[in-house]
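Peer 1: coords below, sequence missing:
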């Protein structure tokens, strides 16, 4: 390396990028404040105008970065209705250079019970090293990691860049497949960076290399033609709530692991959790035992999990002396890499039918599923990403799994099978995404921006 090349490398290194970021950081926080202020919930019972406003603001921020084109586009849902708006911005690649697709989403989870929040959910509030607000980390910070990394590099980029900011990820991305097929030519890329995951810990970066899939199923238990007085028929007629409770109790073994037979599971993980740290991070009470078996990380990343996420039966407030004829539930499963989600749903249905008590009838309702994913760790692009994260954070990056699901990654692989997919993010164990008091750890936010800038630059270097 010549002296000129060495000085060039030093002036473009992590320290220089951190200095550039410090110079514009107040503007970046202001942009995040504006994004968080928009309650962009893409659920049927929420005002869709907020999602449109969020898309418009995202497009405005993208225009300021200097893309060649910025568009607000829509896909179609399976019933033909229009999906929520997404932003697609493009900058063409120099001849012979790769194109990188930067993914994030601008929609957010509902705030939930405002009394559970210590701050206003749609007002970014900085307390110490954390910024609180719905979407502060998931995933409006992801948008700004992308945009700010591009700002730091300015005209130094030697790659093509496409920004794709979805508007319905928290609602299950119902129009996603149609969208990426419809706009395939606009979105085609050699590398796809999905900024919707997290880091191992505060100050320790991670590249997510596996994701669990998911499958959910609604069902109803029926024991009688109609409900009757419990005083007159109690002790003879089986009520549906009791049948449902007994059926739900069959879904787990004594140690709390799923009892549905035939689900894929593994106990192999590269790193594991400290039990005290995990107990603190997820809020498990001191005397409550963890469920499952095997390394803690394997229970979160490489083994299935089964959760009862909803029950339909009379509430205590509406209770009466009645034997109820029907009761229902919704069950959600997280699936280990290697599991076919349709097969998992079939096995769940078979289990429910085989364990229905008192000869109760099972009526199956709506279901949905998404595939698990495991990265190709032989891909050299993963090595570049790990190096960039290590240099940007100043700490060795780790490879980790994620217990949650990002089902659309399977769609990206189907439509763009030759692309390298990198799953990054800015969440940490105390982010509390989807919960009250969601927050962004600001020191890691800055480090993530620098790490992505380093990666984008290195992806454009001639080999």
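Peer 2: All right, it came through fine. Keep in mind the model is a prediction, meaning the values are calculated, not measured.
Peer 1: contacts and neighbour counts: CA atoms only from here.
Peer 2: Fine.
Peer 1: Tally up the residues packed near residue 338, please.
Peer 2: When neighbours are counted by other CA atoms under 10 Å, residue 338 registers 17.
Peer 1: Then residue 53 would be within a helix, right?
Peer 2: Yes: under DSSP: H, G, I helix; E, B strand; the rest coil, residue 53 sits within a helix.
Peer 1: what about the closest residue to it other than its chain neighbours, which helix or strand?
Peer 2: Here the nearest residue to residue 53 in space, its sequence neighbours aside, is residue 38; by CA to CA, 6 or more residues apart in numbering that works out to 7.2 Å. Following DSSP states H and E, one finds residue 38 outside all helices and strands.
Peer 1: Show me how far stretch 24-42 is from its chain's centre.
Peer 2: From the chain centre to the centre of stretch 24-42 is a distance of 19 Å (CA atoms, centre = their mean, to the nearest Å).
Peer 1: Tally up the residues packed near the residue nearest to residue 53, please.
Peer 2: Neighbours of residue 38 under the rule other CA under 10 Å: 23.
Peer 1: what's near enough to touch it?
Peer 2: For residue 38, the contacting residues are 50, 51, 53, 54, 122, by CA atoms under 8 Å, 6 or more residues apart in numbering.
Peer 1: try this one side by side with the last:
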């Protein structure tokens, strides 16, 4: 096996320059942003992939969707195939006055880091994939499928596409590099993603606004009615108080109270919502957030009883709870309410399923070993309160593939926020881990094939689709 630590050190100067050039491209796939910039990032990555040894490259074009880069390196005889995923679109920069340097002028900063929009989420992970291929001179001991998405941040037709063409995504393992470490220097595998659903609740009580002095005290106030309804969603501790939403203990790694307060930007003395361990609240239970409110603005408010109010609600559910079931539970809770005897109108919105990855399979074990070699520490498990809709679609397209979620981001990188940054050392470690994983997984796969021929019961998930992997935490394996 190659000394991948030395190889990664040798590759990092060029990988860093490649990351800087890629980050300069404002590849924002949101409406009202130039599509040409997204295409420019696409074309730049295609050239980088060709230089890394991927000669079979195509683009998947779907309606109203930025092109998906699809690449393939055939597997050597009796070797497994690994799918490498990342996305090349980025979030808008937001208020640029909050940035310490222009968001699309990547800037080296103290601590061996680069600052810029999308430098962590997710362009660093694309560069890490390319680095792992370069470490093998484009000839890894596994087959490789490239899936570099161009519209992950906004959502697209690609979210549900993979099951329609499963042959394009056939693999024995998938490295979903859109995550990262819980904190710098602590190798982390993300093993669960909460599901997400939206809904709108509204109330109309009057034909029009009326004088609060003449009518207030008896006329039904729509805003007051809505506030009473929203106040029932949590108990006095701030825990979700809606029946039918699942919450389980979390035994993986987590943040300390102080660390979480710093990451969230909590004001001094501000308490956290809810009770119990932070990991359980963030990753293994529900959350309900009021993300928008239609009501008269304070600065222009009139002395009038409000006739109409509306709120947008974001629901996150346990990774293994049916997200539609969770959404129905919240809808039912609100529809049963009659604040002051007034009926609410509740409209369900989009819903994206959560995901819980089986652990303990051969790919998972190989990645744990590879990450331990790269960082020198035993990997930990964490989950994410966010969601990656495509993960479920990929799992449906290749149901026997093990899904490994990791990356060069870290809990302190500021993704989606001003002054997003990535640590170059984390990119280097991901390159080492992924390049090592190719060798470890190939060796284990070959050994498993040999045992098959000797009549020994297989241990590979890809050999026996009904085999149940051994979980490495308290979570049951995904059905």
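Peer 2: That came through, no problem. None of these values were measured; they are calculated from a predicted model.
Peer 1: Give me the TM-score for this pair.
Peer 2: Once superposed, the chains reach a TM-score of 0.91 (TM-score structural alignment, normalised by the length of structure 1), with 444 aligned residues with a CA RMSD of 1.8 Å.
Peer 1: Just give me the match in structure 1 for residue 102 of structure 2.
Peer 2: With the correspondence set by TM-score structural alignment, residue 102 of structure 2 lines up against residue 120 in structure 1.
Peer 1: Can you tell me the number of residues neighbouring its match?
Peer 2: Neighbour count for residue 120 of structure 1, taken as other CA under 10 Å: 16.
Peer 1: Would you confirm that it belongs to a strand?
Peer 2: No: under three-state DSSP, residue 120 of structure 1 falls outside any strand and is assigned coil.
Peer 1: which residues of structure 2 fall in helices?
Peer 2: 4-23, 35-51, 125-135, 212-215, 222-230, 257-264, 278-283, 323-336, 362-375, 389-397, 424-453 (DSSP state H).
Peer 1: between these, which gets nearest to residue 301 of structure 2?
Peer 2: helix 212-215 (11.6 Å; CA to CA).
Peer 1: can you tell me the mean distance of that closest one from structure 1 after alignment?
Peer 2: Its matched residues in structure 1 lie on average 3.2 Å from helix 212-215 of structure 2 after superposition (mean CA distance after the TM-score superposition for structure 1).
Peer 1: hmm, who's touching that helix?
Peer 2: Helix 212-215 of structure 2 is contacted by residues 303, 304, 305 when judged by CA under 8 Å, 6+ apart.
Peer 1: could you redo the last one with a cut-off of 10 Å?
Peer 2: 218, 219, 221, 302, 303, 304, 305, 306 (CA atoms under 10 Å, 6 or more residues apart in numbering).
Peer 1: Is it possible to get a markdown table of those that adds neighbour count and distance to residue 409 of structure 2?
Peer 2: Formatted as a markdown table, the contacts of helix 212-215 of structure 2 follow (neighbours: other CA atoms under 10 Å; distance: CA to CA, whole Å):
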| residue | neighbour count | distance to residue 409 of structure 2 |
| --- | --- | --- |
| 218 | 9 | 55 |
| 219 | 16 | 53 |
| 221 | 25 | 47 |
| 302 | 14 | 48 |
| 303 | 11 | 50 |
| 304 | 17 | 50 |
| 305 | 25 | 49 |
| 306 | 27 | 46 |
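Peer 1: Going by distance to residue 124 of structure 2, which of those wins?
Peer 2: Looking across the contacts of helix 212-215 of structure 2 and measuring by CA to CA, the closest to residue 124 of structure 2 is residue 306, at 49.1 Å.
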